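> The following block contains a protein sequence and its predicted model.
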Amino acid sequence: MVEWAAVAGAGFVAGLINVVVGSGTLVTFPVLLLFGYPPLVANVSNTIGLVGGNLSGTFGYRRELRAQSRLARVLLPVSLLGGVAGAGLLLVLPAGAFSVVVPFLVVLGLVMVVAGPAVQRRTLARSAPGAAPGRLEGARLAAAVAGVFVLGAYGGYFGAAQGILLVGLMGLLTTETMQSLNGLKNLLVAGVNAVAAGTFVLVARDSVDWAVVALLAVGATLGGLVGARYGRRLSPNLMRALIVAVGSAAVVNMVFFS
């Protein structure tokens, strides 16, 4: 009962964090390892179990997503392809193949989040009169597509801090608000986790612990609803501070305790 409560509780916290900031996997994955689940089983079961939280959080941010419908239609298919590629990599590459580069990716994401406002101001100053704010075209659209595919592959493989990296990338390339970017981030992460989960169910059923999946799903779905309700009320500066705090903790955890 203690184990069940801990796994479900970790799912709730992860669902809440994923919607507001990202990096919920850094809560659930260590908890599963603590209770003795093999890393591959923990990773696969965690990915499937957190899908419910991703979907409930995306539903909660549906208002912000309406303003991003054009960009979402372009980036979601790219993100899904990346998720399938990453899930495939998890099944064929050594388990620790990405462990060395993950901290550097997270740090890069934090730098992008912090630098985003200054870059956005410069982008607005250079924009042509009457240009639609946040509209991606030309080289910036190509950079967004490439970056979202790579991050989708990373998310399908492991996914910790995928949301932080997405917010950082889009914050550099667009002039959208943090809440708007958070809604788009939730949609892309939900898509990646869903296709990765589907891939695992089809080709890696032996690595799925369905009890863990059920406990995480219940906790994460509730956490996603709570996060979407209260996370949208946070100010942009507070959201950036939360992203930096969670991302920094993630780096410390991966470098010194993994």
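Sure, I can see it. Residues are numbered from 1 along each chain as shown.
> okay, CA-based contacts and neighbour counts for the rest of this
Noted.
> Packing partners of the strand or helix carrying residue 167?
Taking DSSP states H and E as the criterion, residue 167 maps to helix 162-173. Under the contact criterion of 3 or more CA pairs under 8 Å, 6 or more residues apart in numbering; DSSP states H and E, helix 162-173 touches helix 102-126, helix 138-157, helix 178-203.
> Just the residues contacting that helix, thanks.
Helix 162-173 has contacts (CA atoms under 8 Å, 6 or more residues apart in numbering) with 18, 21-23, 105-106, 108-117, 119-120, 134, 136, 140, 144, 147-148, 151-152, 154-155, 178, 181-182, 185-186, 189, 243, 247.
> between it and helix 138-157, how big is the angle?
180 degrees (axes from the mean of the first three to the mean of the last three CA atoms, to 10 degrees).
> so how far is helix 162-173 from its chain's centroid?
The chain centroid and the centroid of helix 162-173 are separated by 10 Å under CA atoms, centre = their mean, to the nearest Å.
> by how many degrees do that helix and helix 178-203 diverge?
Using the same axes, to 10 degrees: helix 162-173 against helix 178-203 is 140 degrees.
> The structure to be compared is supplied as follows:
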Amino acid sequence: MGERTDDQGQRRPSLSRETRGTGMSVRAVPIGQFLIAVYGGYFGGAVGILMVALWSIGLGLDTAAGNPMRITQLAAVFLTSGALFLFTSDALRAPLPLVTLLAGATAGGFVGAQLARRLPARLLRGVLLATATVTTVLYFLRG
């Protein structure tokens, strides 16, 4: 596709040049992405990490290069599942917690996206791995 310019004015290869297949079938990545989306729509835990892992293995995509795509897909998964849960439950009876959650999620998503765009890819991978490890240990300890 060519090159694009990032926020700092540096030229970078487009997404198609940043990917290099690693031997997964062409169908395996979309199937894996679908399964991750189903899991994410129900549970939501570590979905972004699973996406990064799938894309790293299946496409050879760098974490930083895939971050905007990951955020967009996470937003689609969470908005879709959130809307379904919202209208099929009695959650609309308590609007204040919903509005508070929406405001916090929006602020966190914006700040997190800005921060992730500025972190080096190696540091971003380290943060994701540390977050996954700490979360796993805490869930294990809580029983």
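Okay, I see it. Remember, it's a predicted structure, so these values are computed and weren't measured experimentally.
> Give me the TM-score for this pair.
Here the superposed chains carry a TM-score of 0.79, computed using TM-score structural alignment, normalised by the length of structure 2; 129 aligned residues with a CA RMSD of 2.3 Å.
> before we move on, the earlier item: okay, the helices and strands packed on helix 162-173 of structure 1 in TSV with distance to residue 84 of structure 1 and mean neighbour count next?
Shown next, in TSV, are these (distance: least, CA to CA, whole Å; neighbours: other CA atoms under 10 Å):
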stretch	distance to residue 84 of structure 1	mean neighbour count
helix 102-126	19	18
helix 138-157	6	21
helix 178-203	6	24
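> Select, out of those helices, the one closest to residue 235 of structure 1.
helix 178-203 (8.4 Å; CA to CA).
> Onto which residues of structure 2 does the closest one map?
Using TM-score structural alignment, helix 178-203 of structure 1 corresponds to residues 63-88 of structure 2.
> which position in structure 2 aligns with residue 257 of structure 1?
In structure 2, residue 257 of structure 1 lands on residue 142 (TM-score structural alignment).
> What's the separation between that match and residue 40 of structure 2?
Distance of residue 142 of structure 2 to residue 40 of structure 2, computed by CA to CA, to the nearest Å: 21 Å.
> same thing with residue 31 of structure 2?
Taken as CA to CA, the span from residue 31 of structure 2 to residue 40 of structure 2 is 14 Å.
> same thing with residue 132 of structure 2?
15 Å.
> ok, now residue 63 of structure 2?
For residue 63 of structure 2, the distance to residue 40 of structure 2 - CA to CA - is 19 Å.
> Also residue 100 of structure 2?
21 Å.
> ok, how many other residues are close to residue 119 of structure 2?
By the measure other CA atoms under 10 Å, the count of residues near residue 119 of structure 2 is 13.
> Now check it against structure 1: what is it aligned to?
So, by TM-score structural alignment, residue 119 of structure 2 is matched to residue 234.
> can you tell me the helix or strand for that match?
Residue-wise, residue 234 of structure 1 maps onto no helix or strand under DSSP H and E.
> Grab the most central residue of structure 2 for me.
Nearest residue to the geometric centre of structure 2 (CA atoms, centre = their mean): residue 48, 3.1 Å.
> what about the equivalent of that residue over in structure 1, distance to residue 257 of structure 1?
Under the alignment by TM-score structural alignment, residue 48 of structure 2 pairs with residue 163 in structure 1. Per CA to CA, residue 163 of structure 1 is found 22 Å from residue 257 of structure 1.
> and if you look at residue 138 of structure 1?
42 Å.
> Residue 174 of structure 1 now?
35 Å.
> Compare the two (neighbour count), which wins?
More crowded of residue 174 of structure 1 and residue 257, by other CA under 10 Å: residue 174, with 22 against 8.
> Quick check: closest non-adjacent residue to the more buried one.
residue 134 (4.4 Å; CA to CA, 6 or more residues apart in numbering).
> so what's that neighbour up against?
173-176.
> Right, I'll call it a day here.
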